[in-house]
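Predicted model follows, preceded by the sequence.
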Amino acid sequence: MQIEVEIFTVNKRFPLTISRGTTTQTTNVWVKISDDGIEGWGEASPFSIGNYPQSTEIIKDALQKVASALQAHSPLQRQQVEQILTTAKIPSAAKAALDVAMHDWLGKRIGLPLWQLWGLDRNAIAPTSVTIGINSTAGAKARVRDWLEFLDVRVFKIKLGSPEGIDADQKMLMAVREEAPTQELYVDANGGWNLADAIYMCNWLADLGVKYVEQPLAQGQEQSLAELKMRSPLPIFVDESCFTSADIPQLANIVDGINIKLMKSGGLSEAMRMVNTARANGLQVMFGCYSDSALLNTAAAQLAPLADYLDLDSHLNLIDDPFTGAFVQAGKIIPNDLPGLGVQRSASAT
């Protein structure tokens, strides 16, 4: 198979602030593989967790270096390709782009969308949350109104862990609740709390009907999750603390669920393994995203029937998404009936 790598930049409609900083745009990597007259598409978006940064340049360079080693292989040889990528130690985002592209190629070869190829039920897909980043109370209210004008929102995910402390978190949460009195609320602290604040906030949030709290403690503080789980009335999910299925067994008794992201897992193949491993360990599952376009979120949506919760909203916050794919219906991200991922170039990008 032949591999082509292209860079593209996407801009956010609303800047997103979390406990680690603010983003307004990202430069992502579009991967196209071709074999037997069929082209499969994948994407990688840069992200950074702890000492594991994956920049656009790192991802692009890794893909270009491994391209020649993959030329002799078919997209049907995913096991062999995965072994090559593992041996080469390419970053997970680059691995994900290739894995997604090979799945897209396979679906197009067979003529079926991936969700149907896997025998999944689109009616089982949960509504996606949309994100309210760390903001002032007035700013948070404005973001809620913007989302409600733009979309049939059923769930809001609120980013907490403000550098100004939990008092600012509480004020912002209440501001969101005032503007969204009927929507379900999730909270993601992105590791912005210490243990004492996390215990306090989980109890306070439970009284307000919040559904769960994601990554309350920073990556590297997993030893404190057991105490937090014992003292929290809310389910605890981890994101930055869980990359692949190998991370799940040691988390099984100290959290309630995991957030699977294609960039962390290395693609759809490992995401499926993570779902199965999580279920075997009695954990709930959600799918999340970084600054992903419709291409990646449509890829994740192919597995969405297997998740308890979804946070696949990044492409909905882009003003210049070059792709179209899954559609929104009743607050849900639904993959379409086209073969493979079902992703096409948007009219404005062609």
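Thanks, I have it.

Please count neighbours and contacts with C-alpha atoms only from this point.
OK.

How many neighbouring residues does the closest residue to residue 92 other than its chain neighbours have?
Here the nearest residue to residue 92 in space, its sequence neighbours aside, is residue 266; by C-alpha to C-alpha, 6 or more residues apart in numbering that works out to 4.4 Å. Neighbour count for residue 266, taken as other C-alpha atoms under 10 Å: 25.

what sits against residue 266?
Residue 266 is in contact with 91-97, 99, 244, counting by C-alpha atoms under 8 Å, 6 or more residues apart in numbering.

let's see it at 10 Å
44, 82, 90-100, 243-244 (C-alpha atoms under 10 Å, 6 or more residues apart in numbering).

Show me those residues that map onto helices.
Using DSSP state H, the members of the contacts of residue 266 that fall within helices are 82, 92-100.

Is residue 91 in contact with residue 267, as I believe?
No. Judged on C-alpha atoms under 10 Å, residue 91 makes no contact with residue 267 at a distance of 11.2 Å.

And those two? Which one has more around it.
residue 267 (29 against 21).

and that one, how far is that from residue 311?
Distance, residue 267 to residue 311, by C-alpha to C-alpha, to the nearest Å: 17 Å.

What are the boundaries of the helices in the stretch 51-200 of the chain?
56-70, 78-88, 92-110, 114-117, 137-150, 166-179, 195-207 (DSSP state H, counting those that start in this stretch).

These: which one's closest to residue 12?
helix 137-150 (12.9 Å; C-alpha to C-alpha).

Show me the two of the ones in helices among the contacts of residue 266 that sit farthest apart.
Most distant of the ones in helices among the contacts of residue 266, by C-alpha to C-alpha, are 82 and 93, 13.3 Å apart.

intersection of neighbour lists for these two?
Joint contacts of residue 82 and residue 93 (C-alpha under 10 Å, 6+ apart) are 99, 266.

Please identify which of these two sits among more neighbours.
A side-by-side neighbour count of residue 82 and residue 93, using other C-alpha under 10 Å, places residue 93 first with 30 against 16.

Tell me which residues are up against stretch 138-154.
In contact with stretch 138-154 (C-alpha under 10 Å, 6+ apart) are residues 14, 126-137, 156, 158, 171-180, 182-185, 316-317, 328-332.

adding another structure so you can compare the two:
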Amino acid sequence: MRFAFAPYLLHFKEPGGTSRGVMTEKPTFLVKIFDEQDPEHFGIGEAAVFPGLSPEANGNYVWKLTELLANVAIGKHTDLSRHSSIQFGLEQALLDYSNGCRGIYYPSTFTEGKSEIVINGLVWMGDFDKMIERIDEKVRAGFRCIKLKIGAIDWAREVEMIEYIRRRFSPSELTIRVDANGGFSMDNAIPRLKRLADLGVHSIEQPIPPGNIQLMAFLCTISPVPIALDEELIGKGTSGERMAILDSIRPAYIILKPALCGGFSGAEDWIDLAQKRGIGWWVTSALESNVGLNAIAQWTAFIGAKGPQGLGTGGVFSDNFVTPIRLESERLSFDPAAGFDYAQFADLKWHL
């Protein structure tokens, strides 16, 4: 068997704002596995590296990707625990190949078109008027759970924005999740968490930057808004490291992004450890192309995830790939009649 990879640059339809800054493009790498005797049939995956978040996203990434794929191809024992995005891409390519090169990673009622996944509506950061406009769009589209990126514009304006929502919809009518991406500080986190609780916010992801273990544990103990760990999970490549974080912080929830938390196998380990500790979880994409999103959606359905999932990022890019994944209102589905067009990858610059 042979592996190959191809770089690809995704472009946002509109700039995507978080507390870490504004993104206009997102690099990624596609990975394929094939038999040299039949190179037209291949399994496809996405090594969805995330600059600024993936620890392996450095100047050596292409070299490391080349080395690790070569090692796997010859059957050499290869430790991928510190290369989550590569693990993620390899798992997809192998699963697709083993399932007949059909864009099917986890066969289930979802891939048969018989079930759907409920997702939250993601509202990116922007100026006040733009965010209000985006919120209204999500509500009109039928979303009953929205996720707001906060922590970048003026806090008073962010509160005003949530108040605007609550004047129209009660917590029982519309669930609000917020994601601070580590944008709060030790000085302002507690009063801000209290204000969010007053506004009926369901949960907050990563209120303070990762690595502040004692402060995060303290906040999880006293916060009136349930706290979910997100970036805190990145780089924890072993079960021991994962147990240490969960036992030290004791969050209400964890956010699973397979490209950043050890691929599908790593994410399943996180789930097992969390459930043993009474910690909730849901799945979120990490700005993958539709190749990675297709695989994540199938896995999410396969493992039986409950409640709204964070898988609504497929429409943010202007030059995405085409897959059988469909989004209508708050429901993500798979169209088995659509098939999977492997020809769309033919003109990429593949490196063997």
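Happy to help now that I have it. This is a predicted model, so every value here is computed, not measured.

rewinding a little: can you tell me which of the contacts of residue 266 of the first structure has the most neighbours?
residue 44 (34 neighbours).

That residue matches what in the second structure?
Residue 44 of the first structure maps onto residue 47 in the second structure, with residues paired by TM-score structural alignment.

on that earlier part again, separate out the buried members of the contacts of stretch 138-154 of the first structure.
Buried members of these, scored by 16 or more other C-alpha atoms under 10 Å, are 14, 126-135, 137, 156, 158, 172-177, 179-180, 184-185, 316-317, 331-332.

Now, those that are in strands?
14, 129-132, 156, 158, 184-185, 332 (DSSP state E).

Tell me where the stretch 201-350 of the first structure has strands.
In the stretch 201-350 of the first structure, the segments counted as strands under DSSP state E, counting those that start in this stretch are 213-214, 236-238, 257-260, 284-287, 309-310, 323-324, 327-329, 332-334, 344-345.

In the second structure, which residues correspond to the second one?
Aligned by TM-score structural alignment, strand 236-238 of the first structure corresponds to residues 227-229 of the second structure.

Mean deviation, the matching stretch versus the first structure?
Taken against the first structure, stretch 227-229 of the second structure registers an average deviation of 0.6 Å after superposition, with mean C-alpha distance after the TM-score superposition for the first structure.

Which positions in that stretch come out as buried?
So, applying 16+ other C-alpha under 10 Å, buried residues of stretch 227-229 of the second structure: 227-229.

repeat for stretch 313-326 of the first structure
Applying 16+ other C-alpha under 10 Å to stretch 313-326 of the first structure flags 313-318, 320-326 as buried.

Could I get the contacting residues of the most centrally placed residue in the second structure?
With distances taken as C-alpha atoms, centre = their mean, the residue of the second structure nearest its centroid is residue 285 (2.1 Å). Applying C-alpha under 10 Å, 6+ apart to residue 285 of the second structure gives the contacts 255-260, 292-293, 296-297, 309-314.

ok, and the most crowded of these?
residue 260 (33 neighbours).

Could you list which residues are in contact with it?
Contact partners of residue 260 of the second structure, counting by C-alpha under 10 Å, 6+ apart, are 48-50, 53-56, 82-88, 230-231, 233-237, 266-267, 285-286.

swap in residue 261 of the second structure?
So residue 261 of the second structure contacts 54, 81-85, 87-88, 230-237, 242, 255, 267-270 (C-alpha under 10 Å, 6+ apart).

For residue 324 of the first structure, list the residues it contacts.
The contact partners of residue 324 of the first structure, taken as C-alpha under 10 Å, 6+ apart, are 293-295, 298, 315, 342-347.

What is the nearest of these to residue 19 of the first structure?
Distances from residue 19 of the first structure to these, taken by C-alpha to C-alpha, are shortest for residue 315, at 20.9 Å.

thought that closest one was touching residue 323?
Yes. If you go by C-alpha under 10 Å, residue 315 of the first structure and residue 323 touch, sitting 9.2 Å apart.

Quick check: neighbours shared by the two?
Contacts common to residue 315 of the first structure and residue 323, judged by C-alpha under 10 Å, 6+ apart, are 293-296, 298.

Neighbour-wise, which one of these leads?
Neighbour max across those (other C-alpha under 10 Å) = residue 296, 32 neighbours.

what does it align to in the second structure?
In the second structure, residue 296 of the first structure lands on residue 292 (TM-score structural alignment).

got a list of what the closest residue to its match other than its chain neighbours touches?
Distance criterion C-alpha to C-alpha, 6+ apart; nearest residue to residue 292 of the second structure, sequence neighbours excluded, is residue 46 at 5.4 Å. With contacts defined as C-alpha under 10 Å, 6+ apart, residue 46 of the second structure is in contact with 5-8, 28-32, 85-93, 259, 288-293, 295.

make it 6 Å
Going by C-alpha atoms under 6 Å, 6 or more residues apart in numbering, residue 46 of the second structure touches 29-31, 89, 292.

try residue 258 of the second structure
264, 267.

That one pairs with which position in the first structure?
Checking TM-score structural alignment: residue 258 of the second structure goes with residue 262.
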